[in-house]
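> Next come a sequence and a model predicted from it.
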Amino acid sequence: MTSSPARVHLIAAARPNFMKVAPLWHALTAAPDFQPVVIHTGQHYDAAMSDDIFADLRLPAPDYHLGIGSGTHAEQTGKVMIAYEKLAMEDRPDWLIVVGDVNSTAACAMAAGKLRIPTIHLEAGLRSRDRDMPEELNRLVTDVLADVLWTPSPDADANLLAENIPAERITRVGNIMMDSYELVRPAIEAADYPGELGFAKGGYGVVTLHRPSNVDVPEKLAELVEALIAVQAVLPLIFPVHPRTRQRLGEAGQAKLEAAGIRLVGPAAYIAFMSLVSGAAAVITDSGGIQEETTYLGIPCLTLRDNTERPITISEGTARLVKAPALLTELKDALAQPKQDRKRPEFWDGHTAGRCVEDLRRRTAV
């Protein structure tokens, strides 16, 4: 008698989640012993940050959409816990896989833990050691609750072992963001979003800003605006503006950036955005995932943060932590670095989803 495939819930909540879930969904769909179920919590509800990225990564419409929307951290977390608990009781999976470090990740892990649903955390073990970052609390909570921890790098393994997580619960699978890139690489290479905006490959930089520590403090945001204007005089900048950041900048801030020649555009779907990134001379960001993508592509990444949960992108990759006053100096230094000095970490190779499926199959058979 043939057993039915193991039912696997995949939680998608925000742009980085979609990119991590997509390769895993494709790999699980191709495996006869697993049945992936995509659950969109609705934490990101902007079409360019949700629906369009699903299409770019060839993800199907979600099997379930929880429709959570915006709110405080506690509101979002509570709403997701309530909604996912109800769903999991009606459609109980054999496994739950949560990814990254958003509120939905921790919320679903908590709900599943109380229902005793085996839970896997993909991208486990990352630590900034900065509890002012909501994501750090989500990472800590999720890693304690998860039954299996899939890590991207040796430092993540070391963090979990130092927190007394048993070694048998940890499997280093690599960085699944690289799988997402390889999944649609032909489309990214065929796209010419920079050309549509009037820029030549290698002749511009890309800016992304969204973290509260940068955009919610008016003085800090004003300082960043001045730093970007200084960079614009040396390297033309394209700035896909996150909805949150656009609101914080206001019309005056946007006008000031545009007057300096910085090209402000709306949020881009995955293929268009990676077309921008892959053709850039450098990227200026406060994102976590972009530190990884630029490391994979060998592109200098100026990270406007005091710390990073991805230190391997500094020790082996192309990222460097930068404060606004030093941005221009650090950019010039990064651009002068020989390209052969830019390394990729082990298992950042486009084959992480396959390693995930192998580990899941091994653990399902136990």
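Thanks, I have it.
> all contacts plus neighbour counts: C-alpha atoms, from now on.
Will do.
> Which parts of the stretch 101-250 of the chain are strands?
119-122, 148-151, 170-172, 205-208, 237-240 (DSSP state E, counting those that start in this stretch).
> so R127 touches N307, yeah?
No. The criterion here is Cα atoms under 8 Å, and R127 misses it with N307 at 9.5 Å.
> Comparing these two, which residue is more hemmed in?
Remark: of R127 and N307, R127 carries more neighbours, 21 against 15, as counted by other Cα atoms under 10 Å.
> Presented hereafter is structure B, for comparison with structure A:
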Amino acid sequence: MLIDIIAGARPNFMKIAPIIKALEDRASEGDALRYRLVHTGQHYDAQMSGAFFEQLGIPKPEVNLEIGGGTQAEQAAGIMVSYEKLLMESPSALCLVVGDVTSTMACAIAAQKLNIPVAHVEAGIRSGDWTMPEEVNRMVTDSITNWFFTTSEWAGANLKKGGVAEDRIFFVGNTMIDTLLANMPRFSPPDFWEETRLEPGQYFVVTLHRPANVDASGAFAEMLQAIGESTRGLPVVFPVHPRTAKTLRDVIDLPENLVFVDPQPYLQFNYLVKNAKAVITDSGGITEETTVMGVPCVTLRDNTERPETVEMGTNELVGTNPAALRPALDRLFAGNWKQGGIPPLWDGKTSERIVEALEQLLCR
């Protein structure tokens, strides 16, 4: 029984690695499930893709669609055409997609058009913000998914509100956390650690890439100034996303405590996060990792598709107004940040539960 596992962009790689390991472990025990790893090539440079495969022990993809760059529509169209061709030549029994990137939506559509069922890992999360491309990807994917694997009770509730039958929803936990817990002992400092004289608990990490925060150079400059001032002179390590780099070129008079670096490999990036005083971000996945590591997280967004990181974890939404950052960080420096806890089933065993469910659905 052949399962296609789809990966296309950096967030996907952390989610598929433990699923592949769980499948391989079961195969060694004589399980009937086999997998074919399909890399769409949505992220196609070494920093955004290749290093993750190496560090997380992901095998070389059996198929690489090599889509490369382009607009979202161009990427989606290219992925659908190429994946459809693969399925027509060599069909699988299931298309397993993860997360909410363009590859997730495009491969789900191509599979369903050929009557191949779709399973969605990280199904049901919703921000309610249709200006986010990821939100559109989530909604389209879930509208044509057969089986839903969810990270939280909030996600399951969203699916039920949308009319999904309960027996198609599997609350399994978070594969991102499987990867985090498995690799935490291997975290290592980045090359610039000594050069920049970073010390645990005495620096911040920033990641920004959402259009609302980085596409307009004037607003982006205001946010950077607020970050520089609110962090009280501590170093602020800023791995720069390719999207962000385009706008950063137009920003002058940058705060002196910002340390701009290239996107970091998984083990080095999470070493930075684990040892930071706090993280300032507009990413969703990082809020999950900081929650499990107990690191304060300030999210520069007005909404989140991961409310469990706010309701239960260490994350707080402060919005996109730069003026809101200082009061939040003042509370942090005063020692008044919430402790937070770990959401249910974020225990490192999510992938095992997914594979067990797939065995029941496909083999029995």
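Arrived safely, thanks for sending. In this text the structure is predicted, and so the values were computed from the model without any measurement.
> Got a TM-score for the two of them?
Once superposed, the chains reach a TM-score of 0.94 (TM-score structural alignment, normalised by the length of structure 2), with 357 aligned residues with a Cα RMSD of 1.6 Å.
> re earlier: any chance of the strands of the stretch 101-250 of structure 1 in JSON lines, with distance to A30 of structure 1 and mean neighbour count too?
JSON lines is the format used below for the strands of the stretch 101-250 of structure 1 (distance: least, Cα to Cα, whole Å; neighbours: other Cα atoms under 10 Å):
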{"stretch": "strand 119-122", "distance to A30 of structure 1": "19", "mean neighbour count": "27"}
{"stretch": "strand 148-151", "distance to A30 of structure 1": "20", "mean neighbour count": "26"}
{"stretch": "strand 170-172", "distance to A30 of structure 1": "22", "mean neighbour count": "20"}
{"stretch": "strand 205-208", "distance to A30 of structure 1": "35", "mean neighbour count": "22"}
{"stretch": "strand 237-240", "distance to A30 of structure 1": "35", "mean neighbour count": "23"}
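> closest one to E358 of structure 1 among the ones you listed?
strand 170-172 (10.7 Å; Cα to Cα).
> still on that earlier bit, quick one: which of the strands of the stretch 101-250 of structure 1 is nearest R246 of structure 1?
Of all these, strand 237-240 sits nearest to R246 of structure 1, with 9.6 Å by Cα to Cα.
> Verify the stated contact: G354 of structure 1 with W25.
No. Using Cα under 8 Å as the test, G354 of structure 1 is too far from W25 to be in contact (10.7 Å).
> Would you mind telling me which of these two has more residues around it?
Taking neighbours as other Cα under 10 Å, G354 of structure 1 and W25 compare with W25 leading, 24 against 19.
> Can you lay out the strands of the stretch 101-250 of structure 1 as JSON lines showing distance to E189 of structure 1?
Below are the strands of the stretch 101-250 of structure 1 laid out as JSON lines (distance: least, Cα to Cα, whole Å):
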{"stretch": "strand 119-122", "distance to E189 of structure 1": "27"}
{"stretch": "strand 148-151", "distance to E189 of structure 1": "29"}
{"stretch": "strand 170-172", "distance to E189 of structure 1": "29"}
{"stretch": "strand 205-208", "distance to E189 of structure 1": "17"}
{"stretch": "strand 237-240", "distance to E189 of structure 1": "18"}
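> neighbours of the closest residue to V214 of structure 2 other than its chain neighbours, just the number please.
Closest residue to V214 of structure 2 apart from its sequence neighbours, by Cα to Cα, 6 or more residues apart in numbering: F220 at 5.1 Å. Neighbour count of F220 of structure 2, defined by other Cα under 10 Å: 22.
> repeat for the one 5 residues further on
By other Cα under 10 Å, 17 other residues sit near Q225 of structure 2.
> Same question for the one 5 residues further on.
The burial metric for S230 of structure 2, expressed as a neighbour count using other Cα under 10 Å, is 19.
> Where does the closest residue to it other than its chain neighbours fall, secondary structure wise?
Of all residues not flanking S230 of structure 2 in the chain, R326 sits nearest, at 5.0 Å (Cα to Cα, 6+ apart). Using DSSP states H and E, R326 of structure 2 sits within helix 325-333.
> Mean per-residue distance, that helix versus structure 1.
Superposed on structure 1, helix 325-333 of structure 2 shows a mean distance of 2.2 Å to its aligned residues (mean Cα distance after the TM-score superposition for structure 1).
> list the buried ones in that helix?
For helix 325-333 of structure 2, burial by neighbour count (16 or more other Cα atoms under 10 Å) applies to L325, R326, A328, L329, L332.
> and what of stretch 58-74 of structure 1?
Buried residues in stretch 58-74 of structure 1, defined by neighbour count with 16+ other Cα under 10 Å: L59, P62, L66, G67, I68, G69.
> corresponding residue for the second one in structure 2?
P62 of structure 1 maps onto P61 of structure 2 when the alignment is built from TM-score structural alignment.
> Make CSV from the buried residues of helix 325-333 of structure 2 and add distance to F192 of structure 2 to it.
Shown next, in CSV, are these (distance: Cα to Cα, whole Å):
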residue, distance to F192 of structure 2
L325, 27
R326, 27
A328, 28
L329, 25
L332, 26
